[in-house]
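> Sequence first, predicted coordinates after that:
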Amino acid sequence: MDALEMLLNRRSMAKLKEPAPHGEVLENIIQAGLRAPDHGLLTPWRFVIAQGEGLDTLSAIFAEAEIKSGSDEVIVNKAKNAPKRAPMVITVIATVKPHEKVPALEQHLSAGCAVQAMQMAALAQGFQGMWRSGSWIFNENVKNAFHLEQNDQIVGFLYLGSPAMKPLDVPQRNSQDFVSYL
């Protein structure tokens, strides 16, 4: 699959199974993230990989966040199971650095670009993924578990693995509905 075909047909996949990316494939995924647009060369991101026992740790982080938020048992159990939807989850964190020309928002966007690049690198190498966010990226207990500084922000959890289903068709959108010219 060439790059344009891959971009035009990208589709998140919710059902993932072993194996997860590893070795050179995983390094390519990380390197793709490190090539995200980076105004000022601030490298405003870091990646925390969870697999194996790390998924259990992430599960405990999510469950504890829900317990401390007063969620009911159903939601706590859902939180416990969330990381187990894939054999690997990469938490992508925008690590904001003070800079007079590069505001925090731009650094958050750069980290978001890293997630997209990593997902595309996984797809290019035969793996699949899903970028998840949700309330946990804003939850103070989750942020504390990842040792975030005041302006840092989790931008997403990139679930990675092998496809466990056929991807759904990509919805066709009319570009004219989204484009205007000055």
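That came through, no problem. Numbering: from 1, shown residues only.
> okay, CA-based contacts and neighbour counts for the rest of this
Fine.
> Would you quantify the distance from the nearest residue to residue 36 once chain neighbours are set aside to residue 90?
Nearest non-adjacent residue to residue 36, counting by CA to CA, 6 or more residues apart in numbering: residue 114, 4.9 Å away. With distances taken as CA to CA, to the nearest Å, residue 114 is found 11 Å from residue 90.
> joint contacts of those two?
When contacts are counted by CA atoms under 8 Å, 6 or more residues apart in numbering, residue 114 and residue 90 have no shared neighbour.
> Pasting the second one now:
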Amino acid sequence: MPQPCPEALACLETRRSASAKLFRDPVPDEAALHRILTAALRVPDHGKLEPWRLVLLQRADLAQLADLAEARARELGGDAEKIAKGRGQYDLGRLAVAVISSPKPSEKIPLAEQVLSAGALCMNILHAAHAAGWGAQWLSGWPSHDPLFCARAFGCSGAETVAGIIHIATPAAAEAPDRPRPALERVLTRGLAMPADAQS
């Protein structure tokens, strides 16, 4: 028989992304962050390849990333808007964790599965931070998709990419109303899509 965990299910039912623009101090201390990240590492990982790595970003690191993003925007001939968008999340950040998708050579585990595992790790960090009472938001932004920026900032090489940057801190005292969530009936189908005559 199933052994339900109603508290965990209730937590999942209330998870939402807090706005990182409105985050306040404090941020998780070393012990709190260790627990969040250790829990988050319990992620599907076919073949135990660990096809990801984490980079902890504190305020001084985020300030450096803002400067790197601006420098890269200028190299690309970006206008003031591109520079502002590149700096944005880093200038405002207090603490973040960059999840780097780091696929490993494997004849058995497809690249897509390894990349999805990194995405699942991002989601697990959000869940764990929420369960621990913190605000968390998964952000990316154009610098996260620029290979040269990622190489300079996070040492990305080969097939490595930034899966996401998860900001964690104290949420605003009054969050905006939760956004509408999709109705299950609208996105759920039952059975296969193949024609009836092909099922025999």
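Thanks, I have the structure now. Quick caveat, the model's predicted, so the values are computed rather than measured.
> Could you report the TM-score for this superposition?
The TM-score (TM-score structural alignment, normalised by the length of the first structure) is 0.92; 182 aligned residues with a CA RMSD of 1.7 Å.
> Show me where the first structure has its helices.
Applying DSSP state H to the first structure gives helices spanning 3-8, 23-34, 53-68, 73-81, 104-124, 140-145.
> Counting by contacts, list what the strand of greatest length in the second structure packs against.
Across the second structure, the strand with the greatest residue count (assigned by DSSP state E) is strand 161-169. When contacts are defined as 3 or more CA pairs under 8 Å, 6 or more residues apart in numbering; DSSP states H and E, strand 161-169 of the second structure packs onto strand 95-101, helix 111-131, strand 135-139, helix 147-154.
> Identify the residue of the second structure aligned to residue 24 of the first structure.
Aligning on TM-score structural alignment places residue 24 of the first structure opposite residue 31 in the second structure.
> next one: residue 111 of the first structure
By TM-score structural alignment, residue 111 of the first structure lines up with residue 118 in the second structure.
> In contact with its match, which residues are there?
Neighbouring residues of residue 118 of the second structure by CA under 8 Å, 6+ apart: 51, 52, 99, 100, 101, 163.
> Contact partners for the first one?
The one in question is residue 51 of the second structure. Neighbour list for residue 51 of the second structure: 45, 101, 102, 103, 104, 114, 115, 117, 118 [criterion: CA under 8 Å, 6+ apart].
> And the buried ones among those, selectable in ChimeraX?
Here is the ChimeraX command that selects the buried residues among the contacts of residue 51 of the second structure (16 or more other CA atoms under 10 Å):
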select :45,101,102,103,104,114,115,117,118
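> how much space is there between residue 49 of the second structure and residue 154 of the second structure?
Applying CA to CA to residue 49 of the second structure and residue 154 of the second structure gives a distance of 20 Å.
> Just tell me what residue 85 of the second structure corresponds to in the first structure.
Matched by TM-score structural alignment, residue 85 of the second structure corresponds to residue 78 in the first structure.
> State the number of residues packed around its match.
14 (other CA atoms under 10 Å).
> Could you do residue 142 of the second structure as well?
12.
> Now do the contacts for the residue nearest to residue 36 of the first structure.
Shown in contact with residue 114 of the first structure (CA under 8 Å, 6+ apart): 32, 33, 34, 35, 36, 92.
> Let me have these in JSON lines, extended by neighbour count and distance to residue 168 of the first structure.
Formatted as JSON lines, the contacts of residue 114 of the first structure follow (neighbours: other CA atoms under 10 Å; distance: CA to CA, whole Å):
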{"residue": "32", "neighbour count": "20", "distance to residue 168 of the first structure": "25"}
{"residue": "33", "neighbour count": "26", "distance to residue 168 of the first structure": "25"}
{"residue": "34", "neighbour count": "22", "distance to residue 168 of the first structure": "29"}
{"residue": "35", "neighbour count": "14", "distance to residue 168 of the first structure": "29"}
{"residue": "36", "neighbour count": "21", "distance to residue 168 of the first structure": "27"}
{"residue": "92", "neighbour count": "24", "distance to residue 168 of the first structure": "25"}
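> Which pair of those residues spans the longest distance?
The two members of these with the most space between them (CA to CA) are 35 and 92, at 13.9 Å.
> Leaving out sequence neighbours, find the closest residue to residue 145 of the first structure.
Using CA to CA, 6+ apart, the closest residue to residue 145 of the first structure is residue 61 (6.9 Å).
> just residue 79 of the second structure next, same as before
Spatial nearest neighbour of residue 79 of the second structure, excluding adjacent residues (CA to CA, 6+ apart): residue 73 at 7.8 Å.
> and that neighbour, what pairs with it in the first structure?
Aligned by TM-score structural alignment, residue 73 of the second structure pairs with residue 66 of the first structure.
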